[in-house]
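> Just to be clear, the model below is a prediction. Sequence and coordinates:
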Amino acid sequence: MTKMIKLISAPLLSLIMLMGLTSAGHAETTVSAEVGFIFNTLLFLICGFLVMFMAAGFAMLESGMVTSKSVSVICAKNIGLFSIAGIMFWLVGYNLAYGIPEGGYIGSFIPWSDSSAIDTGYSDGSDWYFQMVFCATTVSIVSGAMAERIKLWPFFLFAAILSGILYPIVMGWQWGGGWLAEIGFSDFAGSTLVHSTGGAAALAGAMIIGPRLGRFTKSGGVAPIKPFAASSIPLVTIGVFILWLGWFGFNGGSQLAMGTADDAIAVSTIFINTFLAGAGGVMAAATVTRLGFGKTDVVQMLNGCIGGLVAITAEPLMPSPLAAILIGGVGGVIVVYGTKLLFSLQIDDVVGAIPAHLFAGIWGTLIVPATNPDASFSAQLIGVLAVNIFIFIVAYIIWSIMKATVGLRLSKEAETKGTDVSETGVIAYAIRD
């Protein structure tokens, strides 16, 4: 037993000595440049694969929210868009964002290549991977909003444009040291740069392609729920839990460092606030739907969680726990009434992506100065307007051109049969007589 204890304790003691930890407390904790490089790289890689796991959450959420005749196509879209985003972000996206001149607007159209060095503080490859999964998340937001009536390959084409060009441009404006960073805009992990970008692109697409057949009545009302019933609420719920888990990587990894005790404490604080904001969004949506509409709407609770998480993403470090709950709670309320607004405008967003990502993302970005004294409301407003107007207008033009050329929408016959039959020929759920 003594020999075993020595075998275990020796490497642990060596690690502690290597890290330079002292009994004087974390204020004096230091590590060598190489050890800092290793820890920072591990943060990117571990948080990166948590964010990648969000792709499974999006696939489950969307598969559960669409009708049972459109599930296989959702699966195809989600694994396809993730693959496309990864290729495009390597081909042009990364350097469009990070090759931008200081205070500039656009980087260079060249593939990413690894140039890792210890003095950069982390492996270049780990940073590429971490940023790539953010890019793929942006595209995932568009998928569900336009479900059940868009053709598969035109969607793939738009996914390539969004991941390879549009998202990297606005990403570079802030995280690449571009003009938004120059004016003091603050978006810690992407309430606007990721979520509003995806939401604005989804809004443009939903407006261009129009609602599903029979979704709205001629008098302006919403059609009865049965023909458009979600295929699996349990699947949606599991998807949201996976997204919630992935969000710890999304926000925690955006600290961008784990080489000091202060960084470790900051990541822990971010985890707490991220969790609490999601919880606030859930309970706010539950309360509002119960008091306002007479029933506790589980779909709005689930989307309220996402709205709360999106809202805290712009600044998950500085708020107090109570402030995080309130910020997330307002995000949940925005999701509920944002959904009603889309209904009144007869904009068909199948999964509720636009209220949860676009509307809640705007709120989360604008409220940053309330908890971060270094942020200004004017810079936040300029950033929100610039990103959303740019993405919406360019996406609207691209969707319009695609509609007039390659075509976006399935035929009425194909839509009636279901996208599984018309687009993949693979039926997700067998229908028994």
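Good, I have the coordinates.
> alpha carbons only for contacts and neighbour counts from here, please
Will do.
> Can you name the element that comes right after the helix or strand hosting A76?
If you go by DSSP states H and E, A76 is part of helix 71-88. Next along the chain after helix 71-88, taking DSSP H and E as the criterion, comes helix 94-98.
> by how many degrees do the helix or strand that that next one is followed by and helix 71-88 diverge?
Under the assignment DSSP H and E, the closest C-terminal helix or strand after helix 94-98 is helix 124-145. If you take axes from the mean of the first three to the mean of the last three CA atoms, to 10 degrees, helix 124-145 sits at 150 degrees to helix 71-88.
> just to revisit the earlier point, and the helix holding A76, what does it pack onto?
Under the contact criterion of 3 or more CA pairs under 8 Å, 6 or more residues apart in numbering; DSSP states H and E, helix 71-88 touches helix 33-65, helix 124-145, helix 152-161.
> That helix vs helix 33-65, what angle?
Going by the same axes, to 10 degrees, helix 71-88 makes 150 degrees with helix 33-65.
> Mind listing what's buried along helix 71-88?
71-75, 77-78, 80-82, 84-88 (16 or more other CA atoms under 10 Å).
> Touching that helix from outside, list them.
Contacts with helix 71-88, where a contact means CA atoms under 8 Å, 6 or more residues apart in numbering, come from 55, 58-59, 62-64, 132-133, 135-136, 139-140, 143-144, 147, 152, 155-156, 159-160, 163-164, 419-420, 423-424, 426-428.
> Pasting the second one now:
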Amino acid sequence: MVVATLLVILMTIPGLALFYGGLVRSKNMLSVLMQVLVTFSLIVVLWMVYGYSLAFTEGNSFIGGLDRLFMKGLFNAADGSFAMGATFSKGVYIPEMLFAAFQATFAGITCCLIVGAFAERIKFSAVLLFMVLWFTFSYAPIAHMVWFWMGPDAYSAASVVDEMNGKAGYLWQMGALDFAGGTVVHINAAVAGLVGAFVIGKRVGYGKEAFTPHSLTLTMVGASLLWVGWFGFNAGSALEAGNSAVLAFMNTLGATAAAVLAWCIGEALLKGKASMLGAASGAVAGLVAITPAAGNVGLMGGLVIGFVAGFACLWGVNGLKRLLGADDSLDVFGVHGVGGIVGALLTGVFNNQALGGPGLVGDWVTASVVSNSIGAQVWIQLKAVLLTIVWSGVVSFIAFKVVDLVVGLRVTEEEEREGLDITAHGETAYHK
């Protein structure tokens, strides 16, 4: 779990930072790197102050309580003892502080993903103020709804099942499957990014000038680091070094590879040639789609999910983008939104044991595994997707409007033309 946590930090800084940085124009390279680095740092601090408590302590079915405010209770200085946290197996624990650290990196990268949607035109102060609001009112509640439950040992007898279920998050109670964050991370962030792209408006010259990535080499380095780090993200979500982690690991390998091939095939058919940017985008699309499914589907199901996601996200950044008409600078919604939705829904299909999936725990008292009806599970998955879209959409819209009133969202046209590196940070990425 320590290594998995470290790998998620690698995904974010440097992985996501370089992936996004290479995609913008050179005059905005440092601004994107700064937005990712400082957003991640901000969220880690907020997580330690109150975020972890709101997401992962007992409260109601939508938000946690304040038992872990300032991380209190995780470590007892008087006797040197550490609080232990549940995993998914009875009698197996990890230090709760380690779980809190692992989840801090999830909160951090989720907020950093949003940055790509309004890159090259937003005020640095606006990014940070928005992140505080969105993290508090969208990330923490959705994480609580999807992932908070009382742990396997709480289910000691049939008589307490209903009581324990009643203390879990809303979507957990509903039976939504999200292994590592299809709803919590990808759809949640993608909707925030799309709302931001609409509210902030298009970049100066959008549709008239070519906005070509300034360094596809760095984007490739970033995408590679994302793939490497994602093994920590997905396999680590098993919380124990066991079979479930191995399944998640192998699916993260297979689905991503399938998505790379699918995107390249789709691009070759549409445009006559496959591009490096396309292959890298395909990798991210596969990673996104397999996130909710990683430990919840069999290996062939994983390949199908990756393959479908490659084509779906290629449409997301081309056809869907034109339909929506928003200037989502780095295609956050086209990849994370579309990929997250595809992955979440197909998890409901390929979780079924008849299709090679592991099934799901039908009874936590005996930890017996059952196979849900595909239709019923897909319906549950769809409700989780829709709730996440509406929740994040409403919170994001209000948060952007508040930020606009307080500090203003956009830089001036003059500053935008000069580039945010110089105007916001007083630096340049490259010296000619």
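That came through fine. Just so it is clear, the model here is predicted, and its values are computed rather than measured.
> Turn the helices and strands packed on helix 71-88 of structure 1 into CSV, including mean neighbour count.
Shown next, in CSV, are the helices and strands packed on helix 71-88 of structure 1 (neighbours: other CA atoms under 10 Å):
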stretch, mean neighbour count
helix 33-65, 23
helix 124-145, 24
helix 152-161, 19
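> For M258 of structure 1, find the nearest of these.
helix 33-65 (5.0 Å; CA to CA).
> mind listing what A285 of structure 1 touches?
Taking CA under 8 Å, 6+ apart, one finds D297, Q300, M301, G304, G329, G332, V333, V335, V336 in contact with A285 of structure 1.
> Show me those that map onto helices.
Under the assignment DSSP state H, those contribute Q300, M301, G304, G329, G332, V333, V335, V336 to helices.
> quick one, helices of the stretch 251-400 of structure 2?
For the stretch 251-400 of structure 2, the helices defined by DSSP state H, counting those that start in this stretch occupy 276-290, 299-315, 321-324, 332, 338-350, 374-406.
> Next, name the residue at the spatial heart of structure 2.
V185 (2.5 Å; CA atoms, centre = their mean).
> compared with structure 2, how much does the helix holding A76 of structure 1 deviate?
For helix 71-88 of structure 1, the mean deviation from structure 2 after alignment is 0.8 Å (mean CA distance after the TM-score superposition for structure 1).
> For that helix, grab the matching residue range in structure 2.
Using TM-score structural alignment, the residues of structure 2 aligned to helix 71-88 of structure 1 are 29-46.
> How far away from the center of its chain is that stretch?
Remark: stretch 29-46 of structure 2 is offset 16 Å from the chain centroid, using CA atoms, centre = their mean, to the nearest Å.
> what's the answer for stretch 423-433 of structure 1, then?
Its chain's C-alpha centre and that of stretch 423-433 of structure 1 lie 30 Å apart, by CA atoms, centre = their mean.
> now stretch 48-68 of structure 2
That offset, for stretch 48-68 of structure 2, works out to 19 Å (CA atoms, centre = their mean).
> One more: stretch 309-323 of structure 1?
So, by CA atoms, centre = their mean, the centroid of stretch 309-323 of structure 1 is 15 Å from its chain's centroid.
> Counterpart of T217 of structure 2 over in structure 1?
Here T217 of structure 2 is matched to P234 in structure 1, going by TM-score structural alignment.
> so who does the counterpart of I270 of structure 1 in structure 2 touch?
Under the alignment (TM-score structural alignment), I270 of structure 1 maps onto A248 of structure 2. Listed by CA under 8 Å, 6+ apart, the contact set of A248 of structure 2 reads N234, A235, A238, A293, A294, G295, N296.
> from the residues you listed, which ones fall inside strands?
With strands defined by DSSP state E, no entry of the contacts of A248 of structure 2 lies inside them.
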